[in-house]
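>>> Below are the sequence and a predicted model for it; my questions follow.
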Amino acid sequence: MHPMLRKAIEASRLAGEAIRHYANQVQKLDVENKAHNDFVTKVDREAENIAIRLLQRAYPDHAFFGEETGKQGPDSDYEWVIDPLDGTTNFLYGIPQFSVSIALKYKGRLSVGVVYDPLRDETFAAARGEGATLNGRRIRVSERSSMQNALLGTGIPFRANQNLDLYLQTLKVLVPDTAGIRRPGSAALDLAYVASGRFDGFWEFGLNEWDIAAGVLLIQEAGGLISDMHGNNTHMSTGNVLAANPKVFKEMLKRLHPVMQKY
């Protein structure tokens, strides 16, 4: 196993332990609003600090970009991108769907990615050129050949500055023929589910780099495709993400084309 991937897994699991510790004490937590409908707790901060401290001890010359602490560390070709608790709202409401996401970029290119589900004890991991795994076993995207009976994941816009009308148009063209749409609430896990074949495809607008970095590499290493809604390679910067196995991806992109031409 790639040594930096091993460290990323260790960091994600330690952060996950802290999250599990607080999972039954949510009512006692102070909750802050970073923005409207964007919550943060001491759990987010503690989990992020745990992950960063472990990685800093191993790699003191690396840079870090955390959801809660922002950018820190020296200028470096190596940058860790960390979402300590993806799905904070689910966590606060007792919905068991949240995760830790840790990725490493080398010279701007994703090289390591881990998404850890602390409640199910599932570790989705990937290193560039080495494939993707779930708890050490190799995973691949689904083999579904069309949108017929495909199961798709998504995220529904809920903030005032998001274009709900555009999203509803995409939903309208993607729903037909499918087995249904799921909105679990942790984009990092949604992408891991595409990588492992649990979802055939996924789309969402306006995600952050820390939400998707690890998941992007998981999908690529599991044989899937990921892009923005136009099929271009801007998903890391725009946060507009379309991901699926190659055949479903092609059909999703085709259906989205007449909608996205207007934007």
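That came in fine, so what should we check first? Bear in mind the structure is a predicted one, so any value in this text is a computation, not a measurement.

>>> When you work out contacts or count neighbours from here on, use the C-alpha atoms and nothing else.
Will do.

>>> in the stretch 101-250 of the chain, which spans are strands?
Counting by DSSP state E, counting those that start in this stretch, the stretch 101-250 of the chain has strands at residues 109-117, 122-127, 132-134, 137-138, 151-154, 180-182, 201-204, 225-227, 241-244.

>>> Which of those sits closest to Ala11?
Ranking these by proximity to Ala11 (CA to CA) places strand 109-117 first, at 9.6 Å.

>>> what number of residues lie near Gly70?
Neighbour count of Gly70, defined by other CA atoms under 10 Å: 10.

>>> Tyr193 touches Phe202, doesn't it?
No: look at Tyr193 against Phe202 with CA atoms under 8 Å: they stay out of range, at 9.1 Å.

>>> Mind listing the shared neighbours of those two?
Counting by CA atoms under 8 Å, 6 or more residues apart in numbering, Tyr193 and Phe202 have no shared contacts at all.

>>> Which one's more surrounded, these two?
Higher neighbour count among Tyr193 and Phe202: Phe202, with 27 against 23, using other CA under 10 Å.

>>> Please determine how far that one is located from Asp77.
Noted for Phe202: a distance of 30 Å to Asp77, by CA to CA, to the nearest Å.

>>> Second structure for comparison follows:
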Amino acid sequence: MVTLFADHLHTAIRAARAAGAIHLAYAGRAFGVRSKTTLGDLVTEVDTLAEAEIRRLLLADFPEHAILGEEEGLVGEIREARWVVDPLDGTVNYAHGFPVYCVSIGFEQHGERMVGVVYDPTRDELFTAVKGEGAFLNGQQIQVSTTEPLATPALLATGFPYNVAQDARNLDLLRRALALGLPVRRAGAAALDLCYVACGRFDGYWEFGLKPWDAAAGSLIVEEAGGRVSDGQGRPTPYGPMIVASNKVLHEELLGMLR
């Protein structure tokens, strides 16, 4: 039962559902789209509207907390209590009408991830976790898979940075995985990839270059579902140059393949 962070969880759920409602309201309609840094790094007016609504709801309940959002950066007084927000993870998918995108909201206290909420409005799937209290999908507890070894074969997922033409490291890793006969999926929404590891749909996942708002919520959900999250060297952090998440039993083997 949720105790210490119940208010944080409830506020995050309310904010995630509100942002998801904005996603659905604009889906299929004309809206502004522009590139932020590279051709594939898109932002829409829906990203901006969703983040504004999330910030409004978070600050209504926690007015002094800091909020790190993908669109507006870090704002707030109490940096030790920080919300980490991706208002629309999978913007490229959303802009093209491909229904794989979500809202991701994490809460950190003194740098430790305490609450994670990821909401997929197209499937009405709400993934939640509070540190030490398990992970849930629409209120039902979830667990990672038990698949091992990789050659079973495990179902893996990955993603690519927007500057893949300049940073081809993951192309080499993908080629290595495929050469081993491993099925690999690339859906385009990191927070959902992590949640799919948490509920056993994927056995493992890796990606280069994620930002904190991509991984803060989903990584906690994986860990609370019994999985393991590390950087490419096996260190227990979701914020390294590479993130690796798995069902734990094949984590070392997955790390070995990626090295």
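Yep, it's here. Computed from a predicted model, the values in this text were never measured in an experiment.

>>> TM-score of the superposed pair?
In this superposition the chains share a TM-score of 0.93, using TM-score structural alignment, normalised by the length of structure 2; 252 aligned residues with a CA RMSD of 1.4 Å.

>>> can you pull the contacts of the residue most central in space within structure 2?
Centroid check for structure 2 by CA atoms, centre = their mean gives Ala191 as the closest residue, at 1.9 Å. Residues counted as contacts of Ala191 of structure 2 (CA under 8 Å, 6+ apart) are 89, 102, 104, 118, 214-215, 217-218.

>>> I'd guess Arg56 of structure 2 is in a strand, am I close?
No: per DSSP: H, G, I helix; E, B strand; the rest coil, Arg56 of structure 2 lies outside any strand segment and is helix.

>>> Show me what it aligns to in structure 1.
Structural alignment places Arg56 of structure 2 opposite Arg53 in structure 1 (criterion: TM-score structural alignment).

>>> Can you give me the distance of whichever residue in structure 1 pairs up with Glu112 of structure 2 to Val31 of structure 1?
Matched across to structure 1, Glu112 of structure 2 falls on Arg109, judged by TM-score structural alignment. Separation of Arg109 of structure 1 from Val31 of structure 1 (CA to CA): 35 Å.

>>> so how far is Ala198 of structure 2 from the residue nearest to the centre of structure 2?
When Ala191 of structure 2 is compared with Ala198 of structure 2 (using CA to CA), they lie 11 Å apart.

>>> who's in contact with the aligned partner of Ala214 of structure 1 in structure 2?
Here Ala214 of structure 1 is matched to Ala217 in structure 2, going by TM-score structural alignment. By CA under 8 Å, 6+ apart, the residues touching Ala217 of structure 2 are 84, 104-107, 113, 115-118, 191.

>>> Now Ala217 of structure 2: closest residue in space that isn't a chain neighbour?
Excluding the flanking residues, the one nearest Ala217 of structure 2 by CA to CA, 6 or more residues apart in numbering is Gly116, at 3.9 Å.

>>> thought Gly90 of structure 2 was touching Arg186?
No: with contact defined as CA under 8 Å, Gly90 of structure 2 does not count as touching Arg186 (11.5 Å).

>>> More neighbours: which of the two?
Set Gly90 of structure 2 next to Arg186 and count neighbours by other CA under 10 Å: Gly90 wins out with 24 against 13.

>>> corresponding residue for the more buried one in structure 1?
Residue correspondence to structure 1 (TM-score structural alignment): Gly90 of structure 2 is matched to Gly87.

>>> Kindly report the same for Phe208 of structure 2.
Alignment note: Phe208 of structure 2 maps to Phe205 in structure 1; criterion TM-score structural alignment.

>>> Next up, the contacts around its match.
155, 157, 167, 239-241.

>>> ranking these by neighbours, who comes first?
Val241 (26 neighbours).

>>> In contact with the residue mapped onto that one from structure 2, which residues?
Aligned counterpart of Val241 of structure 1 in structure 2: Ile243 (TM-score structural alignment). Counting by CA under 8 Å, 6+ apart, Ile243 of structure 2 makes contact with 205-208, 210, 229-232, 237.

>>> Quick check: closest non-adjacent residue to Ile243 of structure 2.
Nearest non-adjacent residue to Ile243 of structure 2, counting by CA to CA, 6+ apart: Asp231, 4.7 Å away.
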